[in-house]
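[1] generate coordinates for the sequence data below:
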Amino acid sequence: MQVDITGHHVDLTDSLRDYVQQKFIRLERHFDNMVDAHVILTVEKLDQKAEATLQLGGAKLFADAVSGDMYAAIDALIDKLDRQVKKHKEKLTDHHRVEGLQAKAAGGDLEE
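    Predicted structure coming up:
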């Protein structure tokens, strides 16, 4: 997955870039079909804002977080994206019991 990081009114240090990269590795654990991510880190007066657009295979997710500390904003952003990725993955998984019912119907004659 390619992660693009942009800063508005903030200097992007190597430690900040590494921190964002490490956090996005956490998201790849849950869903490996991620294509692209674009992260924007912004400073507006006393607020530190982190927002990201995550492109998955077939979906586009967006989240943002505001905090007094940039690292806390990134943590909150990743938590929000993590929940969205899990929800998207659940939607892709078929949870119906059709297979189990078919197997039970086919094997039902063995009990007699």
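[2] use CA for all of it now, contacts and neighbours both
    OK.
[3] measure Lys80 to Gly57 for me?
    Relative to Gly57, Lys80 is positioned 19 Å away (C-alpha to C-alpha, to the nearest Å).
[4] ranges for the helices of this structure?
    Assigned by DSSP state H, the chain shows helices spanning 14-30, 70-92, 98-106.
[5] buried sites along the first one?
    Read that as helix 14-30. Judged by neighbour count using 16 or more other C-alpha atoms under 10 Å, the buried positions of helix 14-30 are Val20, Phe24, Leu27.
[6] same deal with the second one?
    Neighbour-count burial for helix 70-92 flags 70-79, 81-82, 85, 88 (criterion: 16+ other C-alpha under 10 Å).
[7] for the comparison step, fold the sequence that follows:
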Amino acid sequence: MNLKITGLNFDVTDAIKNYVGDKLERINRHAANVISVTVTLSVEKINQKAEADLHLAGKDLHVEAVEQDMYAAIDVLMDKLDRAVLKHKEKSGDVRTARPNVTE
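    Next up is the predicted model:
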């Protein structure tokens, strides 16, 4: 998995890089086919914004979160990303396991 963390109007420290990396471990447990993740952290006046673009095999997911604290924004972002990955996994699994009902 390729991980790219960028900051807009914000210096990304090693502590934040490690925090994002630790949180992404949970995403890797749910989806083994993650190709790359781009996390963009930005500061807009009072609000802290975190965005993530996740490239899976066959699907791209974009999630964003806005909070008062950067660590809280990252936490909310990872929760949303986890739900999106699980939803994608359920949808893709349903197509393959669904069997047509044939009545004779």
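[8] could I get the helices of structure 1 as JSON lines with distance to Thr53 of structure 1?
    Compiled in JSON lines, these are given as follows (distance: least, C-alpha to C-alpha, whole Å):
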{"stretch": "helix 14-30", "distance to Thr53 of structure 1": "12"}
{"stretch": "helix 70-92", "distance to Thr53 of structure 1": "9"}
{"stretch": "helix 98-106", "distance to Thr53 of structure 1": "36"}
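[9] for Gln48 of structure 1, find the nearest of the ones you listed.
    When the helices of structure 1 are ranked by proximity to Gln48 of structure 1, the top entry is helix 70-92, at 5.3 Å, counting by C-alpha to C-alpha.
[10] what packs against that closest one?
    With contacts defined as 3 or more C-alpha pairs under 8 Å, 6 or more residues apart in numbering; DSSP states H and E, the packing partners of helix 70-92 of structure 1 are helix 14-30, strand 47-56, strand 59-67.
[11] mind running it again at 10 Å?
    helix 14-30, strand 34-44, strand 47-56, strand 59-67 (3 or more C-alpha pairs under 10 Å, 6 or more residues apart in numbering; DSSP states H and E).
[12] to Gln2 of structure 1, which of the ones you listed lies closest?
    It's strand 34-44; of these, that one is closest to Gln2 of structure 1 (C-alpha to C-alpha) at 5.1 Å.
[13] still on that earlier bit, quick one: which of the helices of structure 1 is nearest Val3 of structure 1?
    With C-alpha to C-alpha as the measure, helix 14-30 is the member of the helices of structure 1 nearest Val3 of structure 1 (7.3 Å).
[14] who's in contact with that closest one?
    The list of residues contacting helix 14-30 of structure 1 from outside it, by C-alpha atoms under 10 Å, 6 or more residues apart in numbering, reads 1-6, 13, 32, 34, 37, 39, 41, 70-71, 74-75, 77-79, 81-83, 85-86, 89.
[15] what's the burial count for Ala50 of structure 1?
    For Ala50 of structure 1, the neighbour count with other C-alpha atoms under 10 Å is 25.
[16] I'd say it and Asp75 touch.
    Yes. Taking C-alpha atoms under 10 Å as the definition, Ala50 of structure 1 is a contact partner of Asp75 at 9.2 Å.
[17] among the buried residues of helix 70-92 of structure 1, which one lies nearest to Asp94 of structure 1?
    Taking C-alpha to C-alpha as the measure, His88 is the one of these closest to Asp94 of structure 1, at 12.0 Å.
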